[in-house]
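Participant: Okay, here's the prediction I keep looking at, along with the sequence it came from:
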Amino acid sequence: MQLFAFGINHQTAPLSVREQVAFNVEGMENALRDLVENGAAKEAAILSTCNRTELYCNAAKPEQAIDWLAQYHHLPRKDIDPYLYTLPREQAVKHSFRVASGLDSMVLGEPQILGQMKQAVRQAEQAGTLGFLLHKLFQRTFSVAKDVRTQTEIGANLVSMAAAAVKLAERIFPSISEQSVLFIGAGEMIELNAVHFAARAPKHITVANRTLERAQTLARRINGTAITLTDLPEQLAQHDIIVTCTASQLPILGKGMVERALKARKHRPLFIVDLAVPRDVEAEVSELSDVFLYTVDDIAEVVKDGLDARQSAVKEAEVIIDSGVSDFIHWMESREVVPTIRALRDQAERNRRHELEKALRLLAKGEDPERVLDAMSSGLTNKFLHAPTHALNQVHGDDREAFLEVIHRLYHLQSEE
């Protein structure tokens, strides 16, 4: 079993690189099947969020899977190599546990990543790329993450991405209650932000989404109105705060659209938080006057609030994780000897049947049963001891000493003084 993980995250790669290797939710299952059918991996699961793109694989040659990632996104391998981390076996297990527990997140202890990992596992199951090894890995991952979150204070004093967005908005506007807020998208991240902003009772809330029905569902929860993405050019200027997070592969808000909105607003400030990867807002928008544009990476400083209070829990969490890693590696090692045990038993069974058939033939001829049984037991003994005896006679030097030790341990032999 060749378990390994590789990818990039907010610690190793800037947003401009992360968005190039992000996977669209709609295309995830096809990507997984392509990875396995091309022979780059026997099993695979892909975790793709705003902060990371990671692949967990059971593959004989990790390099083939990394090559596949670059080729799938039409990128030269050299463009992503400087940002990649590759984690074999034990390191992959520990990384999976730490990610699910929130120890590797931009927001230390944040709980959303656990749900995102569970979604990645569901997608792999649906694509048929989650085999025995990865199923066991993630099953254990979720168990360890539960222990970390229930037995430590890793989630205490948590400042979420949504809370950070509100804090940033309050730096620009004295009171959110006097502003109009626009949410673009209707996924989990937008829902979290909508709840936080709605708690500040803004003057007006609008939800824009590709499908009007989903926008209406969220809008009803936060006492807002719903529009479609096609309404954005006309509606944008009416809002002071914009939070966007969609799965679009292309920008939703271009420089031209924002420029027109600013002109209509007579250059009143426009605060935009883009939590999407790939980005929903063209990077050039940040160059416009009167626009305060923040990306996922820009949130980093704000979410450090409360970090010190959670650092003491990290050591406790690492102890739980290390114990879980040891248990999982022991399980993997025990599984790796199964084929050898099966082959050994098969050979012993063939020897047993051979001697039994010989004994039955002799009994059928009327031979003395006692002599037949003695011959059968001698035959079995000789066959069982032939391989180790022959091997022992063939080894020399240091190998002989090591082999002798194995033989003594295997057959519980007492060394003669």
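Facilitator: Nice, thanks for sending it over. Keep in mind that what you see is a predicted model, and the values were worked out from it rather than measured.

Participant: Going by C-alpha atoms from here, please, whenever you check contacts or count neighbours.
Facilitator: Fine.

Participant: Tell me where the stretch 251-400 of the chain has helices.
Facilitator: 255-264, 307-336, 338-364, 369-394, 397-411 (DSSP state H, counting those that start in this stretch).

Participant: In JSON lines, list these along with distance to residue 30 and mean neighbour count.
Facilitator: Output for the helices of the stretch 251-400 of the chain, formatted as JSON lines (distance: least, Cα to Cα, whole Å; neighbours: other Cα atoms under 10 Å):
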{"stretch": "helix 255-264", "distance to residue 30": "33", "mean neighbour count": "17"}
{"stretch": "helix 307-336", "distance to residue 30": "29", "mean neighbour count": "16"}
{"stretch": "helix 338-364", "distance to residue 30": "32", "mean neighbour count": "13"}
{"stretch": "helix 369-394", "distance to residue 30": "50", "mean neighbour count": "13"}
{"stretch": "helix 397-411", "distance to residue 30": "49", "mean neighbour count": "12"}
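
Participant: Save the ones you listed as a markdown table, and put in distance to residue 198 too.
Facilitator: Shown next, in a markdown table, are those (distance: least, Cα to Cα, whole Å):
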| stretch | distance to residue 198 |
| --- | --- |
| helix 255-264 | 23 |
| helix 307-336 | 25 |
| helix 338-364 | 57 |
| helix 369-394 | 75 |
| helix 397-411 | 69 |
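
Participant: take the one below as the second:
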Amino acid sequence: AAVSLASHIYPSIGEQKVLFVGAGEMVELTATHFAAHHPRRLSFANRTLERAEQLADRFRGRPLTLNDLSSQLAAHDIVITCTASPRPIIGKGLVESALRVRKHRPMLMFDLAVPRDIEGEVGALDDVFLYTVDDLGKIAREGMDARQNAVSQAEVIIENQVTDFMHWVGNRELVPTIRALRDSGERARRHTFERALRRLAKGDDPQMVLEQLSRSLTAKLLHAPTHALSHSREEDREELARLLSRLYQIARPE
């Protein structure tokens, strides 16, 4: 969560100088995540210099003691603390001095210790973004909730897309049948229309020609379904009648 939050505040962690205060497992784990982003500098401050040197060797950083904080804090943009100290080791005054040296360039600070390593008043300073372990836990939970919501939304989107795709595939499979049906209707229309034109050219009564045209076209279009229904097997007749009623949107008599 600390690395993710730092990535949102700073455009590139690779341009920042990071200070770790403490040398326990939490610091080691957090340093591993930060090191993967190749920050400009990694520094490790600890009560015993030997342990700080061990971490510095592993992560190619600089070892410091806690006494160095007063002079070195200002040189770092991101500070992560997690010691076993019973009282804060970074106070408001120390941070204020560092900010003056930095000409009030902002600092991002993560206090992962319980009890706290950084005085709570530090969070009230204008140029400091201070997050405690409780804050990070909340952010992590919110991130998990957001991911779960995203998963749910993705499932809905995928389901809808699959439905649309299958509908499209179904339509694609029906294209030849639909085209053949339209072609058949078009042939019937053209044949009936041409015959009507010939009758009109001969001088037949237009109203009678149109009446005959409509009757003939209706008969041609309904011939295939009525023939199929009347010549269907008895066991298929009910299903075929139901399908024709649905296709032609007609109500079947009770």
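Facilitator: Done, it's in. The structure displayed is predicted, hence computed values, not measured ones.

Participant: For the two chains, what TM-score is obtained?
Facilitator: After superposition, the two chains reach a TM-score (TM-score structural alignment, normalised by the length of the second structure) of 0.56; 148 aligned residues with a Cα RMSD of 1.7 Å.

Participant: Tell me which of the helices of the stretch 251-400 of the first structure lies nearest to residue 36 of the first structure.
Facilitator: For these, the distance to residue 36 of the first structure is smallest for helix 307-336, at 21.5 Å, taking Cα to Cα.

Participant: Nearest to residue 294 of the first structure among the helices of the stretch 251-400 of the first structure would be which one?
Facilitator: Among the helices of the stretch 251-400 of the first structure, helix 255-264 sits nearest to residue 294 of the first structure (Cα to Cα), with 14.6 Å.

Participant: what sits up against the closest one?
Facilitator: 233, 236-237, 268-270, 282, 284-285, 288, 290 (Cα atoms under 8 Å, 6 or more residues apart in numbering).

Participant: picking up where we left off before, so for residue 6 of the first structure, which of the helices of the stretch 251-400 of the first structure sits nearest?
Facilitator: Across the helices of the stretch 251-400 of the first structure, closest to residue 6 of the first structure is helix 307-336 (Cα to Cα), at 17.6 Å.

Participant: What helices and strands are in contact with the closest one?
Facilitator: Judged by 3 or more Cα pairs under 8 Å, 6 or more residues apart in numbering; DSSP states H and E, the packing partners of helix 307-336 of the first structure are helix 89-100, helix 132-151.

Participant: so the last one aligns onto which residues of the second structure?
Facilitator: Yep, that's helix 132-151 of the first structure we're talking about. Under TM-score structural alignment, helix 132-151 of the first structure corresponds to no residues of the second structure.

Participant: circling back: the helices of the stretch 251-400 of the first structure: which one's closest to residue 132 of the first structure?
Facilitator: Between the helices of the stretch 251-400 of the first structure, helix 307-336 lies closest to residue 132 of the first structure; by Cα to Cα that is 10.9 Å.

Participant: Show the residue spans covered by the helices in the second structure.
Facilitator: 2-9, 25-35, 49-59, 69-72, 92-101, 133-201, 206-230, 234-247 (DSSP state H).

Participant: Make TSV out of these and add distance to residue 18 of the second structure.
Facilitator: Compiled in TSV, those are given as follows (distance: least, Cα to Cα, whole Å):
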stretch	distance to residue 18 of the second structure
helix 2-9	11
helix 25-35	8
helix 49-59	12
helix 69-72	11
helix 92-101	14
helix 133-201	18
helix 206-230	81
helix 234-247	72
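
Participant: quick one on the thing from earlier: in a markdown table: the helices and strands packed on helix 307-336 of the first structure, plus mean neighbour count and distance to residue 220 of the first structure.
Facilitator: Shown next, in a markdown table, are these (neighbours: other Cα atoms under 10 Å; distance: least, Cα to Cα, whole Å):
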| stretch | mean neighbour count | distance to residue 220 of the first structure |
| --- | --- | --- |
| helix 89-100 | 21 | 32 |
| helix 132-151 | 18 | 32 |
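
Participant: and those as TSV, adding distance to residue 263 of the first structure?
Facilitator: Formatted as TSV, those follow (distance: least, Cα to Cα, whole Å):
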stretch	distance to residue 263 of the first structure
helix 89-100	44
helix 132-151	49
